[in-house]
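Peer 1: no sequence for this one, just the structure:
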């Protein structure tokens, strides 16, 4: 089973390397992590700083905007389909 780690744990591990000057291998051993996992966390941190680890159920701001826009498109498409059906019904009644 895959382990999951919360945002604070990841930030603490990254800070141990970046701020305390410890080696990745040393921190990985201390925290019982794979070195590659810690290396990936550091890469993510370097790209996004504090927003790199969004936590459970949260998304990065740019992903949220994209998700919101996709929902809006789906809603508008559904509204269009309903309006087309209504137009068809009213057109039949006019005849």
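Peer 2: That came in fine, so what should we check first? This structure is a prediction, so every number in the text was calculated from the model and none was measured.
Peer 1: only C-alpha atoms for contact and neighbour calcs from this point on.
Peer 2: Fine.
Peer 1: the residue nearest the centre of the chain in helix, strand or coil?
Peer 2: In the chain, the C-alpha nearest the mean C-alpha coordinate belongs to residue 59, at 3.5 Å (Cα atoms, centre = their mean). Using DSSP: H, G, I helix; E, B strand; the rest coil, the three-state assignment for residue 59 comes out as coil.
Peer 1: pull up the gap between it and residue 11, please.
Peer 2: Distance from residue 59 to residue 11, counting by Cα to Cα, to the nearest Å: 17 Å.
Peer 1: same thing with residue 87?
Peer 2: Distance of residue 87 to residue 11, computed by Cα to Cα: 56 Å.
Peer 1: again with residue 78
Peer 2: 42 Å.
Peer 1: swap in residue 71?
Peer 2: The gap separating residue 71 from residue 11 is 32 Å, by Cα to Cα.
Peer 1: here comes the other one, which I'd like you to weigh against the first:
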């Protein structure tokens, strides 16, 4: 039977990565104590290092600052899509109005 894939919250990932970066745990030591894979822990530590250096991650952010940036970027994208729709609708309505005036 296939193993169920576990998922972890951003807070858990942040705490796990902080063990390695801030509390000087080794990767094997931290992964054993948290019962997680070492590869996943290495990925989270790399992501946290990148976020602390100001890089916005492509996956779900770990730090609150990067989470806020991702939320704001998503909002900007949504508003830009809405603006484009409104522009097209306005152009369509204007062309229909112009045809009626002829």
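Peer 2: Thanks, I have the structure now. Small disclaimer: the values here were computed from a predicted structure and weren't measured.
Peer 1: need the TM-score from the superposition.
Peer 2: The TM-score (TM-score structural alignment, normalised by the length of the first structure) is 0.71; 91 aligned residues with a Cα RMSD of 2.6 Å.
Peer 1: so between residue 71 and residue 11 of the first structure, which is more surrounded?
Peer 2: In this view residue 71 of the first structure and residue 11 are compared by other Cα atoms under 10 Å, and residue 11 has more residues nearby, 17 against 12.
Peer 1: what's the counterpart of the more buried one in the second structure?
Peer 2: Superposed on the second structure with TM-score structural alignment, residue 11 of the first structure falls opposite residue 14.
Peer 1: hang on, its match packs against residue 64?
Peer 2: No - using Cα atoms under 8 Å, residue 14 of the second structure makes no contact with residue 64, being 9.9 Å away.
Peer 1: can you give me the helices for the first structure?
Peer 2: 7-18, 24-30, 35-48, 61-94 (DSSP state H).
Peer 1: what's the closest of those helices to residue 1 of the first structure?
Peer 2: With Cα to Cα as the criterion, residue 1 of the first structure lies closest to helix 35-48 of the helices of the first structure, at 15.3 Å.
Peer 1: tell me what that closest one is packed against?
Peer 2: Under the contact definition 3 or more Cα pairs under 8 Å, 6 or more residues apart in numbering; DSSP states H and E, helix 35-48 of the first structure sits against helix 7-18, helix 24-30.
Peer 1: distance to residue 38 of the first structure added to the ones you listed, as TSV?
Peer 2: Shown next, in TSV, are those (distance: least, Cα to Cα, whole Å):
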stretch	distance to residue 38 of the first structure
helix 7-18	7
helix 24-30	7
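Peer 1: right, and these - which one's nearest residue 48 of the first structure?
Peer 2: helix 7-18 (11.7 Å).
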